[in-house]
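>>> Based on what follows, work out the 3D shape:
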Amino acid sequence: MSSVIDITALHKRFGWRTALHGLDMHVQRGTIYGLIGPNGAGKTTTLRTLVDIIRPTSGEVRVLGEEPRHGGARLRRRIGFVPGELHLEGRVTGHRMLSFYAEVSDPVDRGYTSELAERLGVDLSRPVRSLSKGNKQKIGLIQAFMHRPELLILDEPTSGLDPLMQREFLSMVREARDAGQTVLLSSHVLSEIQQVADEVAVLAAGRVVASGDVASLRLGSVRRVRASLEGSDPDAVRRRFMGIPGVREIDLLPRGGVLHLTATVDGPIDPFVKALAQMTVHDLTVEEPDLEESVLRLYSAGSASSIGTAGHEGGAR
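The predicted structure follows:
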């Protein structure tokens, strides 16, 4: 399987501030590669170097076998790009704007463009300037997907979309991969990456702290659990759960004949659920970890080689 994106020892400085420092990243053809981290981690800077919006201070970047600064319009036609801050204005309708993009990105299947608009639920007859942020984002997604590019580079693509449209977008990403396209997806939403990515790089404070497949990184292994239990004895419940590996930060609050339990589960959740099943449960909530917490946990794990398949100490800043 060949690489579509090869980044080697990439540095980028803005004046006195170093935004990327020694970044290495390789994206294989026909995969979905997730780039995840909190705001300010270096995700957008990385993606902008791939489409030649900004240029590296040093290091090597190759996209579809070419250097972005030399590929020009020919290379950009092979890429679908959604920027992190999408600004669409003007009196033209969505139809007219997409027609312009189609001329630039030729060839474009107009029937596929209409299908995308229908799936995303956007009215292309309206002037772009009158659309909501979410509907402008949908037009941005359509222009990226409509020419079925070899490579999709998507920076926070679900910004402004409601949950239903987010699910539709993730279906579009999976279909692109199944058709042989490659997707580089940047997000600060942990669940998006967990659902679709084949490989992941985790950025924190401008550094790549881990990379590998989603399962090996265990991004979602820490969960916060809240449960309401039928009139149980707090001491007995505490003893029951303290004996389960990975269960910590147990808090119990009796109120109105109901025992309210909160706990953190680090690792497999099955033993915790089986212990709950022995009691009468009125309510149960399981939350994914805060992204900042997940990233800090990966960073504090020490040696990057102990996290995932190919972690790095020196990534991006």
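>>> hey, let's count contacts and neighbours off CA atoms from now on
Will do.
>>> Give me the buried positions along the strand or helix carrying residue 272.
In this structure, residue 272 is located in helix 270-276 according to DSSP states H and E. Going by neighbour count (16 or more other Cα atoms under 10 Å), the buried part of helix 270-276 is 271, 272, 276.
>>> The structure of the following sequence is requested for comparison with the preceding one:
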Amino acid sequence: MNVVDVNELTKKFGKFVALDRINLCIKEGEIYGFIGPNGAGKSTTIRVLLGMLRPTSGEAKIFGKDVWKNAVDIHKQIAYVPGDANLWPNLTGGEVIDIFLKMRGSGSQSKRNELIERFKLDPSKKCKEYSKGNRQKIALISAFASDAQMFILDEPTSGLDPLMERIFQECVLEAKEQGKSVLLSSHILSEVEKLCEKISIIREGKIIETGTLTQMRHLTRTNLTVQTKKPIESLALKGVFNLVKQNNDLTFQVDSEEIDGVIRYISDYGILKLESVPPTLEDLFMRHYEGVDGNSTGGESQ
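Presented below is the predicted three-dimensional model:
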């Protein structure tokens, strides 16, 4: 079952096209990564899904309901965490969490207390006294303590330290185990790589690649370090990039489809050491945002 269906969604602000016929499909129990630089269209997409912006054309549905026409009904089953939570300054963190749970009309008090402990939040402080990271904790606790079936998370770990990021990741995986769906918009590529089964990359309002990380890795390069008996004076082969000589080692990147030919070539020199590091999501991301010569070609803010 598809929890989110976005088809040919376009959003214009005057002549500026913020979203250009994008398509997204999120299944029940799926953690879906949505990545791109600032200004690429991530937050605009999320605002459309939340019923805050009306699409210019195309359609967007959550739980089979139109996100603009049925926003009130949809919000009963979703939890949203923004990248910077603005809270009531004179209320305590605990009071804010309770208000959010009461507004939803559902949620678990025991889960609330457990999450406060896990995120190491002092709920007695007033919100105006909290750091950005602690404000994010309040938003995350409020979301995960609810009985939402869909989580929309827009840069949710902004301001969190690495330990709290790990707690967040545990909460996302627990939600998945319960059959809940997650849309995770993030620029922290390692976070997306750890959590997400499927990923879409958005650039200048267009989805430029969608798939599982395994499916998308053919588009990027593997990192190789090689040491040979006979020195390799030149490695001017198709698909080889960023060659660096370090003592007796050669370190370089190679397009995945060219690995076989490169290995055959260097084997004639007598391989003493061969280390291979699989491409990361960051490698893939940068491949889309850099030209072949390594110069940046995009990623400007709106």
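>>> so what number do they get for TM-score?
Their TM-score after superposition, calculated using TM-score structural alignment, normalised by the length of structure 2, is reported as 0.81; 286 aligned residues with a Cα RMSD of 3.5 Å.
>>> Output the contacting helices and strands for the helix holding residue 272 of structure 1.
Helix 270-276 of structure 1 makes packing contacts with helix 234-242 when contacts are defined by 3 or more Cα pairs under 8 Å, 6 or more residues apart in numbering; DSSP states H and E.
>>> Pretty sure residue 89 of structure 2 sits in a helix.
No - when DSSP: H, G, I helix; E, B strand; the rest coil is applied, residue 89 of structure 2 is found to be coil, with no helix at that position.
>>> list the contacts for the counterpart of it in structure 1?
Under the alignment by TM-score structural alignment, residue 89 of structure 2 pairs with residue 90 in structure 1. The contact partners of residue 90 of structure 1, taken as Cα atoms under 8 Å, 6 or more residues apart in numbering, are 127, 128, 129.
>>> can you do 7 Å?
For residue 90 of structure 1, the contacting residues are 128, 129, by Cα atoms under 7 Å, 6 or more residues apart in numbering.
>>> The one 3 residues further on too?
For residue 93 of structure 1, the contacting residues are 124, 125, 126, 127, 128, taking Cα under 7 Å, 6+ apart as the criterion.
>>> Which one (most neighbours) among these?
Highest neighbour count within these: residue 128, with 22 neighbours (other Cα atoms under 10 Å).
>>> Could you report the distance from that one to residue 289 of structure 1?
Residue 128 of structure 1 sits 37 Å away from residue 289 of structure 1 when distances are taken as Cα to Cα, to the nearest Å.
>>> And residue 75 of structure 1, by the same measure?
When Cα to Cα is the yardstick, residue 75 of structure 1 and residue 289 of structure 1 sit 39 Å from each other.
>>> what about the helices in the stretch 1-150 of structure 2?
Across the stretch 1-150 of structure 2, reading from the start of the chain, the helices by DSSP state H, counting those that start in this stretch fall at 42-49, 71-75, 93-104, 109-118, 132-144.
>>> closest one to residue 291 of structure 2 among these?
Taking Cα to Cα, helix 42-49 is the member of the helices of the stretch 1-150 of structure 2 nearest to residue 291 of structure 2, at 22.3 Å.
>>> starting at the chain centroid, how far to the closest one?
If you compare the mean C-alpha spot of helix 42-49 of structure 2 with that of the full chain, they lie 14 Å apart, counting by Cα atoms, centre = their mean, to the nearest Å.
>>> helices and strands around it, which ones?
Of the remaining helices and strands, none touches helix 42-49 of structure 2 by 3 or more Cα pairs under 7 Å, 6 or more residues apart in numbering; DSSP states H and E.
>>> contacts for it?
Surrounding helix 42-49 of structure 2, the residues in contact under the criterion Cα under 7 Å, 6+ apart are 53, 54, 55, 60, 67, 185.
>>> follow-up on the earlier one: of the buried residues of helix 270-276 of structure 1, closest to residue 139 of structure 1?
Scanning these for proximity to residue 139 of structure 1, where the rule is Cα to Cα, the winner is residue 272, at 44.3 Å.
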